[in-house]
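Q: the sequence and its predicted three-dimensional model are supplied below.
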Amino acid sequence: MKKNHGCLFVLLFTLLLYTVESEMYHSDVVVMQELRNMMNYSSDLGWSGEDPCKWVHIYCDEDQIKDIRLGNLNIYGTLPQSLNNLQSLQILELQGNHLSGNLLSLSGLRPLKKMSVKGNRFSSIPGNFFDGLSSLKSIILDDNPFAPWGIPDSLKCASKLVFLFRQFSKYSKTSPEEYSLYE
């Protein structure tokens, strides 16, 4: 009798795990479809079908979005607010496009290691942009017409950060400590 309970427990646990993984993947699919709908591009991105893991420039591991590499593809549009729901995203490359609007908060994207938005038309960085980005190693913000901004306290806690590029991005130092932290 105890043997049957053990098998039943393993079966229920496996079903629960599968359901959680399915929901995580479904969430990634919804976010990527929103991203596709908010962008205009002059050439075919190879984003046909419903499975973003089969799209060109999108890289997945175990059905979770790991990398979005859309640099220099002549893309116009804005980013969906839901982008920070990609819980496994490690690389976000959007440089050299014509993306505009406000950058969105990336809070919650703990695995994010590298981000580049260089050479777009983003106008502002929210105060909570860097919240919780404990794995961030490199961020490139150059060449965007941001409103003047300073380094938020949350970025100072990104202990793995090696590169912060912000040339021509209207960065203004707000304290003497910032000279030694990020120069």
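A: Perfect, thanks for sending it.

Q: CA only for contacts and neighbour counts going forward, please
A: Noted.

Q: for Ser43, see how far away Arg36 is.
A: 13 Å (Cα to Cα, to the nearest Å).

Q: so which of those two has more stuff around it?
A: Arg36 (18 against 9; other Cα atoms under 10 Å).

Q: which residues sit in contact with the more buried one?
A: Listed by Cα atoms under 8 Å, 6 or more residues apart in numbering, the contact set of Arg36 reads Trp47.

Q: for Gly6, see how far away it is.
A: Taken as Cα to Cα, the span from Arg36 to Gly6 is 45 Å.

Q: and Asp142, what does it touch?
A: Val117, Lys118, Gly119, Phe165, Arg166, Gln167, Phe168, Ser169.

Q: one more to weigh against that first structure:
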Amino acid sequence: MKQAFFVLIVFMLSGPLVRANVSSQEKKVLIDLYTSTKGAQWKVTWDLNTPVSKWYGVRVENGKIVSLNLFNNNLQGILPTSLGNLPFLEELNLAFNTLHGQIPETITKLRKLKVLRLGKNKLEGEIPEDIGNLDRLAIMDMFDNGLSGNLPASIGKMKDLKMLYLSYNSFSGKIPMELGNLESLERLELADNEIEGEVPNGMAELLNLKAMTLAENNLSGSFPELIFSMPKLQLLQMQNNNFEDVTATGIRQGHTQLALLDIDEEADRYKINDFKDLFIHSATGTADTKFEDDSN
């Protein structure tokens, strides 16, 4: 009898938590997104008369929205400023849609966010200056948009960041020295922008980096020699820039883990290891390896 009473108490305490409804504030954010991106025309739309937990791409835990994944779902329009009112959100994936306009500043309020995917849209303007407030972020994907301006130095505060995809935009200015603080970074893609100046020497401190693509920019000066011998670097693309001289002495001496180096002169294209783990990614046009995040 005592055991049955204990089970009843546990159910009474935990039941409301499990069945808790999403707050009106969080639900309003989703309705704002639905309205501003022509939700009725999505590939998989929402029935707004059903519980939020049943809406496509929405994951709810204990009454809190923790994931919003509408990848390749025909979203058209702008991102609402209310998007920042999802304080428990850990994943936001709106990649491969037709979103335009600017990334709202309020997105920097999503302090629990670990995955941010906005790639392959038509977004414009600058990355919010305080994007570094998202210091739990592991993946930041904004490739193939119309983004411009300088890369925010605050990105350097993202100590958990592993994947940074910013290729195929119109970013200008210099590579922030603060990127050298990204000690967890495994992949850095900045190709096909208008970035200028020298590559900071501190980039050679990214000891976990496996791939760096800097091709098709306006980078100049001497390329940091130490980058060629970074312990985990397998892929380096730096062609079509304005570097003064790339000697790659460390490579010629065999002091490298590189599988693929691509620079301007044909003589400096090396096949050091075999290419069984390398292929060209059809969406980005850059070389990928098996360590690429492929959650979608």
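A: Looks like it came in fine. Since we're looking at a predicted model, the values are computed, not measured.

Q: just the ones in strands from the contacts of Asp142 of the first structure, please.
A: Secondary structure from DSSP state E places Phe165 of these in strands.

Q: from the contacts of Asp142 of the first structure, which is closest to Lys137 of the first structure?
A: Phe165 (11.5 Å; Cα to Cα).

Q: correct me, but the closest one touches Leu141?
A: Yes: Phe165 of the first structure is in contact with Leu141 according to Cα atoms under 8 Å; the separation is 5.8 Å.

Q: who has more neighbours, these two?
A: The neighbour comparison of Phe165 of the first structure against Leu141 (other Cα under 10 Å) goes to Leu141, with 23 against 16.

Q: ok, the more buried one touching Ser169?
A: Yes: assessed by Cα under 8 Å, Leu141 of the first structure is found in contact with Ser169 at 6.7 Å.

Q: next, show the common contact partners of those two.
A: Contacts common to Leu141 of the first structure and Ser169, judged by Cα under 8 Å, 6+ apart, are absent.

Q: so where do the strands sit in the first structure?
A: With DSSP E as the criterion, the first structure has strands spanning 39-41, 58-61, 64-69, 75-77, 91-93, 98-102, 114-116, 121-124, 138-140, 163-165.

Q: which parts of the first structure are helices?
A: Along the first structure, the stretches classed as helices by DSSP state H are 2-38, 153-156, 177-182.

Q: for these, give me CSV that also has distance to Ile75 of the first structure.
A: Shown next, in CSV, are the helices of the first structure (distance: least, Cα to Cα, whole Å):
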stretch, distance to Ile75 of the first structure
helix 2-38, 10
helix 153-156, 28
helix 177-182, 30
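
Q: quick one, which of these gets closest to Gly101 of the first structure.
A: helix 2-38 (11.8 Å).

Q: indicate which one of the strands of the first structure is closest to Asp153 of the first structure.
A: strand 163-165 (14.3 Å).

Q: what's the distance between the closest one and the middle of its chain?
A: Here the centre of strand 163-165 of the first structure is set off from its chain's centre by 16 Å, with Cα atoms, centre = their mean, to the nearest Å.

Q: again, but for stretch 161-171 of the first structure
A: 17 Å.

Q: before we move on, what about stretch 138-156 of the second structure?
A: 8 Å.

Q: end-to-end on that stretch?
A: 13 Å.

Q: quick check: closest non-adjacent residue to Trp42 of the second structure.
A: Once flanking residues are discounted, Trp42 of the second structure sits nearest to Asn74: 5.0 Å by Cα to Cα, 6 or more residues apart in numbering.
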